[in-house]
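K.L.:
could you work out the structure for the sequence below:
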Amino acid sequence: MFKKAAADMLGLSDIGSVIRREDYDKVDADDYVMHEDNERIYFLIKSKADEYCFTNLALIHLDGTSAISKKRVLARYPYAHYPIREVYMETAGTVDLDVEIKFKIGEQPFSIDVHKKYIREIKDLYKSLLKIAEISYENNLKLQQAQQSLELASSVLGQTNKLDANLVEQFNGIRQSAFEWMTESHEQYKQKDFGAIFERYINQ
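P.N.:
Reported below is the predicted structural model:
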């Protein structure tokens, strides 16, 4: 009940507001942050209907059908599984009340309207998401290159050892090496935690 009353306390409307760090405990999204796993909120936008909670590990979206409905749909998008891309920002015109930040996470598009008084904070979020998108894109290329390198090495090794009598032992050795190589590459290039990026660009 306290958190439902918090929307009025925070002066929320259909246009999003950037919630200050000291008020994170007044929003519903905080209940779904995995504090036990060192997950931390770095940026939070809230309107009467929706919450967009950016943590070091994921985007948590509480989707309200309307400002007066009590129902919420909770969606969680870990950055490691849903790369951020196509990040855009629309600044406010002379008569506009809001700025807009747009991006895709995985295949899910987001377009978030925020009151223009938070333009500085939204610029910080924009830079953070842009950097995360860049890192995710480059890591994906490196992971693909690792996969291609492994396939090439396996093909060459297979051709040079066709006459070896101990084929089963060779096959098991190659399979184990391939598994270890891809596991190591996946851990290296599938970044899960972007806390350092948020800390670099966001000043709250």
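
K.L.:
alpha carbons only for contacts and neighbour counts from here, please
P.N.:
OK.

K.L.:
now residue 103: closest residue in space, sequence neighbours ignored.
P.N.:
Excluding its sequence neighbours, the residue lying closest to residue 103 (C-alpha to C-alpha, 6 or more residues apart in numbering) is residue 87, at 4.3 Å.

K.L.:
second input sequence below; structure requested for side-by-side comparison:
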Amino acid sequence: MAANLFGKLASDTLGLSDIGKIIAPSDFDKVDGDDYIMHEDGEKIFFVIKSKSDEYVFTNYGLLHVDGASAMSKKRTVKRHDFCYETVSGVTLETAGTIDADVEIKFHFNEMPFSIDVDKKQLEILKDLYKALLEISRIQRMNYQRVQDGAEGLKMANDAISRSSITGDAAQVVKNLTDFNFNWMVDLRKTHNNRDFSETFKKYINN
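P.N.:
The predicted structure follows:
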């Protein structure tokens, strides 16, 4: 235990630890992840955490993770997690103890877990990201429930129609019903599937 503690303190002192730093908005254009942002499509950076080997770039469209194998390697893997395709869950924030040098924010994009250590001096700023991700998770859950309710309502309507007598061209009636069902579900998902969470980030993060 004492040896592990000594090793951690030595690592922090020598600057070898992988504790992330929150990057100021004025420096967003200097991070590696900025090169992969879809600026042409209106994507905007709202929050960046950078460690020696990784960058976590939070945008209005999702998370861009620039994944480094190690601090010594220049090799990077760029991974995207979009809000319109993946849901955020399990958002937690762990504050630091007396001797800890870092705090930790944890969350999932679908089944992919993330655990990011951040300098404890930046806890107050990290709280803003915590609140934004928590709100995004809440909105996504609410949207999912609305889509489920809409689909259930459509099913009930179809069941009622199936018990009724069909008049006219049966094939055309079936085609019209199929087209209606398809368009209903497309519109439902489009209405209740946020791609852009700019307003949520603006609400909680002061850039």
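
K.L.:
so residue 48 of the second structure sits against residue 63, correct?
P.N.:
No - between residue 48 of the second structure and residue 63 there is no contact under C-alpha atoms under 8 Å: 9.7 Å.

K.L.:
more neighbours, those two?
P.N.:
More crowded of residue 48 of the second structure and residue 63, by other C-alpha atoms under 10 Å: residue 48, with 25 against 20.

K.L.:
returning to what we had before: who touches both of residue 48 and residue 63 of the second structure?
P.N.:
56, 57 (C-alpha atoms under 8 Å, 6 or more residues apart in numbering).

K.L.:
list the buried ones in stretch 83-90 of the second structure?
P.N.:
83, 84, 87, 88, 89 (16 or more other C-alpha atoms under 10 Å).

K.L.:
okay, and it goes to which residues in the first structure?
P.N.:
The aligned range for stretch 83-90 of the second structure in the first structure is 79-86, by TM-score structural alignment.

K.L.:
distance from the matching stretch to the middle of the chain?
P.N.:
The chain centroid and the centroid of stretch 79-86 of the first structure are separated by 5 Å under C-alpha atoms, centre = their mean, to the nearest Å.

K.L.:
what does residue 200 of the first structure align to in the second structure?
P.N.:
In the second structure, the residue matched to residue 200 of the first structure (TM-score structural alignment) is residue 203.

K.L.:
longest helix anywhere in the second structure?
P.N.:
Secondary structure assigned by DSSP state H gives helix 123-162 as the longest helix of the second structure.

K.L.:
ok, and for the helix or strand following it, which residues are buried?
P.N.:
Next helix or strand after helix 123-162 of the second structure toward the C-terminus (DSSP states H and E): helix 170-191. Residues of helix 170-191 of the second structure classed as buried: 188, 189 (neighbour count, 16+ other C-alpha under 10 Å).
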